[in-house]
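Colleague: Following is a predicted model, sequence given first.
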Amino acid sequence: MVKQVPDTATERKLRPEDNTLDRAASDGVINELDEYAIEEALLLKEKHGGEVTVLSMGPDQATDSIRKALSMGADKAVHLNDDALHGSDALQTAYALSKALGTLEFDVVVLGSESTDARTGVVGAALAEYLGLPQLTLAGKVDIEGRSIRIQRQTDYGHDVVEAELPAVVSVVEKINEPRYPSFKLIMQAKKKPVQKLTAAEAGIDVAKVGLNSAATEVVDAAAAPPRATGTVIKDEGDGGLKAAEFLAAKKFI
């Protein structure tokens, strides 16, 4: 599962007419956590066989991120693209993706635990609910044995072990692996890999349940972030350590 998001190194804006993300205002990249999901899917394929299909919901420019995912080693892709999906919130997105997945055969759905543009962190759980499948969220390690899947989820006291039967939905965190860099050979091969275009109608999506007008959440106001204030400078005149400690204590860091 791949989402194209604005590059966090560039300025991000909302469209003034409807307060939705202005995707044309900045370069689009693969959501960082989704790169870890791609890598984990590729590792599972290398260990257990099968194939990796990239599913992405987004406008035309999301094709660039889909091709990047294919150049990492995925076998094929499905691009859910329809104007009716514009402005869909996290729950509507999960619904739409569940319908798109209904057109595919799969054993495990792997996605990042959140996106850098919305940071709701709910799509994985909502997707599993729509599909009626087990959800294994915030995975730091994934193991599959036969039809059983097991993850480790880091906690303050160590980690939890969560186990379920396939098929299942898994969301991963950034500590799970190290995403590979596409080789020149894979980049060239990616240009020839199939990308299926899927409209809302073809996926069986009820358009009355998606889009800005029927979203359960709404952005009512937004303002540009203020410029970063000048930091506190401590000059060491023999008491620099004490001043630093006093500053940290005032901020309740110590």
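Modeller: Perfect, I can see it now.
Colleague: going forward, measure contacts between C-alpha atoms and count neighbours the same way
Modeller: Fine.
Colleague: Not counting sequence-adjacent ones, nearest residue to G211?
Modeller: S88 (4.3 Å; CA to CA, 6 or more residues apart in numbering).
Colleague: Enumerate every residue touching that neighbour.
Modeller: S88 makes contacts with V210, G211, L212, A215, as judged by CA atoms under 8 Å, 6 or more residues apart in numbering.
Colleague: Dump those residues to CSV, plus neighbour count, secondary structure and distance to A249.
Modeller: Formatted as CSV, those follow (neighbours: other CA atoms under 10 Å; DSSP: H, G, I helix; E, B strand; the rest coil; distance: CA to CA, whole Å):
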residue, neighbour count, secondary structure, distance to A249
V210, 23, coil, 49
G211, 19, coil, 48
L212, 19, helix, 46
A215, 17, coil, 44
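Colleague: here's the one I want to compare it with:
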Amino acid sequence: MNIVVCIKQVPGTTEVEVDKETGVLKREGVDSKMNPYDLYAVETALRIKEQNGATVQVVSMGPPQSAVIIQEAFMMGADSGVLLTDRKFAGADVLATSYTLSQGLHKLGKFDLIICGKQTTDGDTAQVGPELAEFLDIPHVAYVSKIIEVKQQSIVVEMDMTNTVETVEVLFPCLITVEKGIFPPRLPSFKLKLKTKDKEIPFYGLKDFTDQNELKYGLNGSPTRVLRIFTPESIIDKEIWNGTADEIANKLKNKLHEFKLI
């Protein structure tokens, strides 16, 4: 069984600058980490590997420094990893990102199961996983909160639909996106760090893809544009009130009236 996990490097801080011309985040030189939701995706793949036998390959798209999160996945137990990196991929929206990932997966060859985190903390769209499945023309299940059974030809999962929980069986090859909490992610292993420190991470660019039409990648392939993005103002004003319980309650009522909250 071949499992592919899609992972992404995201900013590790809220202090991120935005390119005023393109509206995209400036990622170079910013402290980064693996997208938290992707940690759950990696853990899910490793649990399936341990219980059913499988190979786990991670795939990421981003600048060359994104390779560090692939190395982190190695330290968790992933078997191999690939980075899709090319300046022509920069500024991609969810559609162009999904298409780029689909081309990368075509390059990698056969797979049975793709696992993605539900969403990323820098975009929060939860669209890339389902769109990737559509480009690959395979079935998908989003918001997976539990793996019930892995069969030879299919996987049975629970999907959290907010008001209902549905049980679904889907045939391989397929894609699932997993919720936080499906399995607690394991910590990277120092032993695996030493063992995998020299493990090769292939870099693939546009020239390696079957479809080399530049209009389908990066900003050129993105039908959506960010018109404006900004950091919310931080309000740190505070007041300390002294008095009896009735006096403080009255002050609180007046303050809520002032803010037009009541």
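Modeller: Nice, thanks for sending it over. Keep in mind it's a predicted model, so treat the numbers as computed, not measured.
Colleague: Could you tell me the TM-score of the two chains?
Modeller: Scored against TM-score structural alignment, normalised by the length of the first structure, the superposed chains reach a TM-score of 0.90; 253 aligned residues with a CA RMSD of 2.6 Å.
Colleague: corresponding residue for the residue nearest to G211 of the first structure in the second structure?
Modeller: Here S88 of the first structure is matched to A92 in the second structure, going by TM-score structural alignment.
Colleague: got it, and S56 of the first structure?
Modeller: Match for S56 of the first structure (TM-score structural alignment): S60.
Colleague: Would you agree that match falls within a helix?
Modeller: No: using DSSP: H, G, I helix; E, B strand; the rest coil, the assignment for S60 of the second structure is strand, not a helix.
Colleague: Quick check: the gap between it and I3 of the second structure.
Modeller: 14 Å (CA to CA, to the nearest Å).
Colleague: isn't I30 of the first structure right up against V2?
Modeller: Yes: with contact defined as CA atoms under 8 Å, I30 of the first structure reaches V2; the gap is 6.8 Å.
Colleague: Looking at the two, which one has more neighbours?
Modeller: V2 (27 against 21; other CA atoms under 10 Å).
Colleague: quick one, what contacts that one?
Modeller: So V2 of the first structure contacts 30-31, 34-35, 38, 54-57, 65-66, 69, 111 (CA under 8 Å, 6+ apart).
Colleague: any idea what it aligns with in the second structure?
Modeller: Per TM-score structural alignment, V2 of the first structure is aligned with I7.
Colleague: Relative to F111 of the second structure, how far out is that match?
Modeller: 16 Å.
Colleague: Could you pull out the strands in the stretch 151-262 of the second structure for me?
Modeller: 154-160, 165-171, 174-178, 203-204 (DSSP state E, counting those that start in this stretch).
Colleague: Give the aligned range of the last one in the first structure.
Modeller: Taking TM-score structural alignment as the measure, the first structure aligns residues 197-198 with strand 203-204 of the second structure.
Colleague: mean deviation of that stretch from the second structure?
Modeller: With mean CA distance after the TM-score superposition for the first structure, stretch 197-198 of the first structure departs from the second structure by a mean of 1.1 Å once superposed.
Colleague: Pull the residues that contact that stretch.
Modeller: Stretch 197-198 of the first structure is contacted by residues V78, H79, L80, N81, D82, A100 when judged by CA under 8 Å, 6+ apart.
Colleague: Doesn't the second one lie inside a helix?
Modeller: In other words, H79 of the first structure. No: assignment of H79 of the first structure by three-state DSSP gives strand, placing it outside any helix.
Colleague: Give the equivalent position in the second structure for it.
Modeller: Matched across to the second structure, H79 of the first structure falls on L83, judged by TM-score structural alignment.
Colleague: what sits against its match?
Modeller: L83 of the second structure sits in contact with V59, S60, M61, G62, P64, S66, A67, I70, I201, P202, F203, Y204, where contact means CA under 8 Å, 6+ apart.
Colleague: Which single one of the residues you listed is nearest to L25 of the second structure?
Modeller: Nearest to L25 of the second structure among the contacts of L83 of the second structure: G62, at 12.3 Å, using CA to CA.
Colleague: Contacts only, for the nearest residue to that closest one once chain neighbours are set aside.
Modeller: Leaving aside its sequence neighbours, G62 of the second structure sits nearest to T85 (CA to CA, 6+ apart; 5.3 Å). Shown in contact with T85 of the second structure (CA under 8 Å, 6+ apart): M61, G62, P63, P64, F203, Y204, G205.
Colleague: try 10 Å
Modeller: Going by CA atoms under 10 Å, 6 or more residues apart in numbering, T85 of the second structure touches 60-67, 100, 202-206.
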